[in-house]
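Asks: would you be able to build a 3D model of this:
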Amino acid sequence: MNKNRKVLVTGADGFIGSHLTEMLVRKGYEVNAFCLYNSFGLKGWLDFVAPEIKNNINYIFGDIRNYDSISKAVKSNNFVFHLAALIGIPYSYTSPSSYVDTNIKGTLNVLEACRKFDIEKLIHTSTSETYGSAQYVPINEEHPLVAQSPYAATKIAADQLALSFFKSFNTPVSILRPFNTYGPRQSCRAVIPSIILQILEKKEFISLGSLMPTRDFNYVSDTCEAFEKICISNKTTGQILNAASEYEISIADTVKEISKIMNSKISIISDQKRLRPDKSEVNRLFGDSSRLQELSNWKPKYKGLDGFREGIKKTIDWFINNRNNTLYSDNNFSL
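Replies: Model prediction:
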């Protein structure tokens, strides 16, 4: 791809968005980073990237819930990576209307803007949570969609909106459905950072929710590579594509792997505040990414138990740095 191609990343200030923005800059793209407007001019995690990256990003402040805001940002770009969303499942129980406004109405605004300005491709971000608990494994893109949380319901709706624009208006949309992404900068509302941070705090007892669910964890650089591979492939338009490491591990075994690497002996307490409602817990996620691999030549680098361990080591190394871990408080696990 020509390095002069212009791309917009919505949600660039977030966990995955900041990594994607950083990767695209390093690969020579002209990157416009759409960050949530705030009176302090804060750019989220992009405030913490290396100066040579930070200084090569064009920052745009706005809100995807406002059409004028996102429309001005989309104009003149070749490609749009749409990652802006509310993603915390616990907060979706408290404020589902916020998720409707951001995840559904916000996505509609992005779609309308991409249609208006004839964007070459929009890569819309979905989530493996749209599948609910696995009815069969590995989960491919034909698996039924089951909303087990208000968050998942809004993501299903956003996905369907994106597909409807492809079918109704021929808007060039691709949908990336990552399984559980982890890595540096992730919020401590997620289980892996929560475990690491509690061990760093020298806690004898670690508070977690259910230990039985299994997950297919994707290291963040693999997820970011999937975004770019979909963007540059001429076979992915109109497609829903899973990005999965194709390795399944329980939360209990994830704790064991992290504690081994950190050389820590711990006990686990089941914290009622961290448990999802019974019918809302997604008990099993184990993905099939063969379609993505076939259509884009993407392959996960952090695959299997060895790949998971390598990704966990890199994540731990980042969190061990005091400059990084002091930004967190595990008490805010739900955010």
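Asks: from here on, just use CA atoms for contacts and neighbour counts.
Replies: OK.
Asks: and the contacts of the host helix or strand of Lys167?
Replies: For Lys167, the host element (DSSP states H and E) is helix 150-169. Contacts with helix 150-169, where a contact means C-alpha atoms under 8 Å, 6 or more residues apart in numbering, come from 86-89, 92-93, 96, 99-100, 103-104, 107-108, 111, 115, 124, 126-127, 129-130, 145-147, 171-173, 175, 238.
Asks: how about it: buried residues?
Replies: 150-159, 161-163, 165-166 (16 or more other C-alpha atoms under 10 Å).
Asks: out of those residues, which comes closest to Leu285?
Replies: Nearest to Leu285, judged by C-alpha to C-alpha, of the buried residues of helix 150-169 is Ala152 at 13.8 Å.
Asks: what's the distance between the closest one and Phe34?
Replies: Counting by C-alpha to C-alpha, to the nearest Å, the gap from Ala152 to Phe34 is 23 Å.
Asks: next secondary structure after the helix holding Lys167?
Replies: strand 173-178.
Asks: which strands or helices does the helix or strand just after that next one pack on?
Replies: Following the chain from strand 173-178 toward its C-terminal end, the next helix or strand by DSSP H and E is strand 181-182. Contacts defined by 3 or more C-alpha pairs under 8 Å, 6 or more residues apart in numbering; DSSP states H and E place strand 181-182 against strand 218-219, helix 220-232.
Asks: and those: which comes nearest Gln293?
Replies: Closest approach to Gln293 among the helices and strands packed on strand 181-182 is made by helix 220-232 (9.1 Å; C-alpha to C-alpha).
Asks: alongside the first, I'd like the structure of this one:
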Amino acid sequence: MYRILVTGGAGFIGSHFVRRLLRRDDVSRVTVLDALTYAGHTENLGKSLLDPRLTFVHGNILDAPLVDELMARHTAVVHFAAESHVDRSLTRAGTFLTTNVLGTQTLAASAGRHGIEKFVHVSTDEVYGSLSEGSASEDDPLRPGVPYAASKAAGDLVALSHFQTYGLPLCVTRSSNNYGPHQFPEKVVPLFITSLLRGEKVTLHGQGQHVRNWLHVEDNCAGVELGLYEGKPGEIYNVGGGTDLTCRNLTAKLLDLCGKDWDSVTYVPDRQANDLRYSMLWDKISALGFRPIRDLDEGLAETVAWYRRNPDRWAPLTRTPYVARTTDATTPAAGEEARAH
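Replies: Sure, this is the predicted structure:
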């Protein structure tokens, strides 16, 4: 039976993954460690909090004594916790490095001391940097272009060094952009949806031609689950297979679903740090049996419907100073939570 510590488990992707774990018969304990910063909320866990196998711990991955105490009770770790929003990383790079690099070091070192059987470090396609053509494989060099991506790339290397140096049974997953219900409204999909539902305009940088691959959060969680159960220690697995869209094309879909037209869109000059295109090959995770199953149009419709039904969950959040009302498609996948937990 598995006893699994999930960092950042009250964030967007982490909470979906926790619910997935609790549907398994071979999991006897799930502990969520989350700092409950602005993007993490226990409400994301919903009815899972009633499951006697789930324990929630409010704490920080940089708290080494707490991490050690929790690590001793578990057999596996899935590490989502991270600072994740690109725009915020441009002005708070130090915070991103502290959480995403030193936090990962704290967890990996503790996992080694306590003989953890499997450690999954969740990362992002942004570590490969912008690609004008082709797609990145797991063996390609890392060329992060913004502080967020640089901090995740550094965290990946720290994590992998614990396999190489100490034999920690660790693998890394890197996913493309995630979308779905419960996402904090600073990333482009929930930001545009909540803005449009409030009757506000949304903003595109440049001509909206930045290309991202969109993967439903449940599909990403399926990939992370495969990494946990089937992933080979020391390996990296790209979790892709979603749908490539320009930000303009994504905006068109969201306008239609929200019953708005292009009068709700304004354009601003592109910012300097704005990678044009991300793309990954995902043959390795496919060989383990991974197949994304969520259709983009159905997934976006489901996501818009969730935000329509749950204004009490997101309306208060849009009034915080953390939500940038101007954004683009440069949003990470994993982490949300991964997203500052």
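Asks: re earlier: can you state the residues of structure 2 onto which the helix holding Lys167 of structure 1 aligns?
Replies: The aligned range for helix 150-169 of structure 1 in structure 2 is 147-166, by TM-score structural alignment.
Asks: with structure 1 superposed, average distance for the matching stretch?
Replies: Stretch 147-166 of structure 2, aligned to structure 1 and superposed, deviates on average by 0.9 Å (mean C-alpha distance after the TM-score superposition for structure 1).
Asks: in structure 1, which spans are helices?
Replies: Secondary structure of structure 1 (DSSP state H): helices at 15-26, 51-54, 67-74, 89-94, 96-99, 106-116, 150-169, 191-200, 220-232, 251-261, 290-296, 304-320, 322-325.
Asks: to Phe333 of structure 1, which of these lies closest?
Replies: For Phe333 of structure 1, the closest of the helices of structure 1 is helix 191-200, at 6.9 Å, according to C-alpha to C-alpha.
Asks: so that closest one matches what in structure 2?
Replies: Going by TM-score structural alignment: helix 191-200 of structure 1 matches residues 188-197.
Asks: buried stuff in that stretch?
Replies: Neighbour-count burial for stretch 188-197 of structure 2 flags Val188, Val189, Pro190, Leu191, Phe192, Ile193, Thr194, Ser195, Leu196, Leu197 (criterion: 16+ other C-alpha under 10 Å).
Asks: what's near enough to touch the residue nearest to the third one when sequence neighbours are not counted?
Replies: Residue nearest to Pro190 of structure 2 in three dimensions, not counting chain neighbours: Gln183, with 6.3 Å by C-alpha to C-alpha, 6 or more residues apart in numbering. Gln183 of structure 2 is in contact with Gly11, Phe12, Pro190, counting by C-alpha under 8 Å, 6+ apart.
Asks: conserved subset of the residues you listed in structure 1?
Replies: Listed in the original numbering, the contacts of Gln183 of structure 2 still in contact in structure 1 are Phe12, Pro190 (both residues aligned by TM-score structural alignment, their matches' C-alpha atoms under 8 Å).
Asks: now distance to Thr55 of structure 2 too, for the contacts of Gln183 of structure 2, in TSV please.
Replies: Shown next, in TSV, are these (distance: C-alpha to C-alpha, whole Å):
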residue	distance to Thr55 of structure 2
Gly11	15
Phe12	18
Pro190	28
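Asks: nearest to Thr243 of structure 2, of the contacts of Gln183 of structure 2?
Replies: Checking the contacts of Gln183 of structure 2 against Thr243 of structure 2 with C-alpha to C-alpha, the nearest one is Pro190 at 17.3 Å.
Asks: please tell me how far that closest one sits from Phe163 of structure 2.
Replies: Using C-alpha to C-alpha, Pro190 of structure 2 is found at 36 Å from Phe163 of structure 2.
Asks: same check on Asp283 of structure 2?
Replies: 22 Å.
Asks: show me what contacts the alignment partner in structure 1 of Leu102 of structure 2?
Replies: By TM-score structural alignment, Leu102 of structure 2 lines up with Lys105 in structure 1. Contact analysis of Lys105 of structure 1 by C-alpha under 8 Å, 6+ apart lists Arg65.
Asks: go on, the one 10 residues further on?
Replies: Neighbour list for Arg115 of structure 1: Phe169, Thr171 [criterion: C-alpha under 8 Å, 6+ apart].
Asks: ok, now how distant is it from Ala157 of structure 1?
Replies: Using C-alpha to C-alpha, one gets 18 Å for the distance from Arg115 of structure 1 to Ala157 of structure 1.
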